[in-house]
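>>> Could you work out the structure for the sequence below:
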Amino acid sequence: MDIKGKTAIVTGGASGLGQATVERYAADGANVAIFDLNEELGNALVEKLGSNVAFFKVNVADEESVQAGIDGVVAKFGALHIVNNFAGIAPACKTLSKKGPHPLDTYMSVVMVNQVGTFNVARLAAEKMAANEPVNDDGVRGVIINTASVAAYEGQIGQVAYSATKGAVVGMTLPMARELAPYGIRVNTIAPGLIWTPLFEKIDPEYIKSLEASVVFPHRLGKTSEIAALSAHIVANDYINGETIRMDAGVRMQPK
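I've put the predicted structure just below:
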């Protein structure tokens, strides 16, 4: 699918991986809607990128919030063709520690944002995509790109909730692709490894060096622009469907 002139929603689009993808899509000629809770960052990005980008304050775990956001996108841009689900949280907490058992409310908050939020946006976006006319000879009407993590496969200590939700995102990829195929909607997932985001600015440089040393090749953290480039390629390549793509330079995470 040619991204130029199409409309995309990027959840968590005000920062990090989402921001890089918003910037890439806008540069490629798409209309882009940022779904995020951070109004300051979201509006600043709109001001930076121009009139083909819009911000919507959306809580991905809330049905009414997401529906209102999607309706707003279609009203503004006329259709919806692409969704990238980046919104997520990752509190560190063990199943059992000196503080006691993993708080259930913490676990459930991760499930609601990472797992339920991803599905919530995907299902409501798919309804709008299905109403599109096919955009090419393959009959494509839309593309959904979800975000997992290498933690879905090698979760570290303290990541039990995060890993569980990212494993769920991997698990929903193929059945969702199969279910949406009759509507001309492709579904894929990106599982990033160690990607440099603003979070790393607060981490000890020596620890960052140790992380870089664990990467097979190249020996560095990934760039948000590289995740954005993969998203753009998935949109463009109609034969990528039902797949989870690890983008991690070969890293396999250790227990801690």
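
>>> contacts and neighbour counts: CA atoms only from here.
Will do.

>>> in the top helix by length along the chain, what's buried?
Of all the segments assigned as helix in the chain under DSSP state H, the longest by residue count is helix 160-180. Buried positions in helix 160-180, judged by neighbour count with 16 or more other Cα atoms under 10 Å: 160-170, 172-174, 176-177, 180.

>>> swap in stretch 234-243?
By neighbour count, and taking 16+ other Cα under 10 Å as the criterion, the buried residues in stretch 234-243 are 234-235, 238, 241-243.

>>> before we go on, could you also do this sequence so I can check it against the first one:
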Amino acid sequence: MEFNNVPTIVTGGASGLGEGAARALAAAGCRVAILDLQADQGEQVARDIGGIFIHCDVSSPDSAEAALSEAREAHGLCGIAVNCAGVAPAGKILGRKGTMPLADFSSVIQVNLIGTFNMLRLAAADMAQREPNADGERGVVVNTASVAAYEGQIGQSAYSASKGGVVSLTLQAARELAREGIRVNTIAPGIFMTPMMAGMPDEVQESLAATLPFPKRLGKPEEFGMMADQMVRNPVLNGEVVRLDSALRMAPK
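Just a heads-up that it's a prediction; the model follows:
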């Protein structure tokens, strides 16, 4: 897909993987709208890349619809959507203090899975109205899963389930939206240097890096952005989940 001036939304684009994707796509020529809850950081990134920031709770239908409307008014019909917004709290199914509160599990599913679907459906509605290119393509969606979808660690039941749902949605959505000329792919990252990771002690970061076959370092947000760029750029990459994990296979804990 062509990048030049294509209206693009990136959820969770104020920091971490989303910021990496927002910067990469803006550098490629897209008109990027950052949708996030972190206003200060989101506005700063938007200024850096010549984009706009829009406050958005991806798990809320009203908030998401209002955000897409604002992005549409500013840039036009969405042609590229990258969904990076998510949460990753830990909690055991059965811990020392009893069972995991159902509300804790539900809240993670609401943001990571339902929030992803919420933005997918709204972006697809925009894309379906765009003029197709020579291949008949109208838009591209890139979702974010995790290696935890395949090798969930102890304490990751909610997170693993939510990301497993995103993985399962990928091929189905690609098949269903094919008639509209919309491609859908997913990135499943391993261990990346996100703001949460950066706040951990050096020894923790080093021990995590040591588990990676190669390269033995944490991934960089800009490397996630490179993969998002390629998923948009390559017209035959569709319905695919790509692990971006330095050949990592997670241990139970």
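
>>> Centre-most residue in the first structure?
Nearest residue to the geometric centre of the first structure (Cα atoms, centre = their mean): F86, 2.4 Å.

>>> that older thread, equivalent range in the second structure for the longest helix of the first structure?
Residues 157-177 of the second structure are where helix 160-180 of the first structure aligns, with TM-score structural alignment as the criterion.

>>> ok, average deviation of that stretch from the first structure?
Mean deviation of stretch 157-177 of the second structure relative to the first structure after superposition (mean Cα distance after the TM-score superposition for the first structure): 0.3 Å.

>>> what's next to that stretch, contact-wise?
Where contact means Cα atoms under 8 Å, 6 or more residues apart in numbering, the residues beyond stretch 157-177 of the second structure that reach it are 87-93, 105-106, 108-109, 112-113, 116, 124, 143-146, 148-152, 182-186, 238-241.

>>> Can you select the buried ones from those residues in PyMOL?
Selecting just the buried residues from these in PyMOL takes one command, with 16+ other Cα under 10 Å as the test:
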select buried, resi 91+92+93+105+108+109+112+113+116+124+143+144+145+146+148+149+150+151+152+182+183+184+185+186+238+239+240+241
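
>>> distance of the equivalent of the residue nearest to the centre of the first structure over in the second structure from K163 of the second structure?
Matched by TM-score structural alignment, F86 of the first structure corresponds to C84 in the second structure. When distances are taken as Cα to Cα, to the nearest Å, C84 of the second structure and K163 of the second structure turn out to be 11 Å apart.

>>> shared neighbours, those two?
Shared contacts of C84 of the second structure and K163, counting by Cα under 8 Å, 6+ apart, come down to T144.

>>> related to what we said a few turns ago, so the residue nearest to the centre of the first structure sits against G13, correct?
Yes: the pair F86 of the first structure and G13 passes the contact test of Cα atoms under 8 Å, sitting 7.2 Å apart.

>>> how near is Q41 of the second structure to C78 of the second structure?
Distance of Q41 of the second structure to C78 of the second structure, computed by Cα to Cα: 23 Å.

>>> more crowded one of the two?
With other Cα atoms under 10 Å as the criterion, Q41 of the second structure and C78 differ in neighbour count, and C78 comes out ahead with 29 against 16.

>>> Scan the second structure for its longest strand.
Criterion DSSP state E: the longest strand present in the second structure is strand 182-189.

>>> following that one, which helix or strand comes up?
From strand 182-189 of the second structure onward toward the C-terminus, using DSSP states H and E, the following helix or strand is helix 195-198.

>>> Compute the distance from the centre of that next one to the centre of its chain.
A distance of 17 Å separates the centroid of the chain from that of helix 195-198 of the second structure, by Cα atoms, centre = their mean, to the nearest Å.

>>> Please apply the same query to stretch 119-138 of the first structure.
Centroid displacement of stretch 119-138 of the first structure relative to its chain, using Cα atoms, centre = their mean, is 17 Å.

>>> Tell me how many other residues crowd the equivalent of V150 of the first structure over in the second structure.
In the second structure, V150 of the first structure lines up with V147, judged by TM-score structural alignment. For V147 of the second structure, the neighbour count with other Cα under 10 Å is 23.

>>> any idea how far A122 of the first structure is from M247 of the first structure?
With distances defined as Cα to Cα, the gap from M247 of the first structure to A122 of the first structure amounts to 22 Å.

>>> And these two? Which one has more around it.
In this comparison of M247 of the first structure against A122, neighbours counted by other Cα under 10 Å, the higher total goes to A122 at 22 against 19.

>>> Skipping its backbone neighbours, what lies nearest the more buried one in space?
Distance criterion Cα to Cα, 6 or more residues apart in numbering; nearest residue to A122 of the first structure, sequence neighbours excluded, is I144 at 6.8 Å.

>>> Doesn't that neighbour belong to a strand?
Yes: secondary structure assignment (DSSP: H, G, I helix; E, B strand; the rest coil) places I144 of the first structure inside a strand.

>>> What residues does it make contact with?
With contacts defined as Cα under 8 Å, 6+ apart, the neighbours of I144 of the first structure are 82-85, 122, 185-188.
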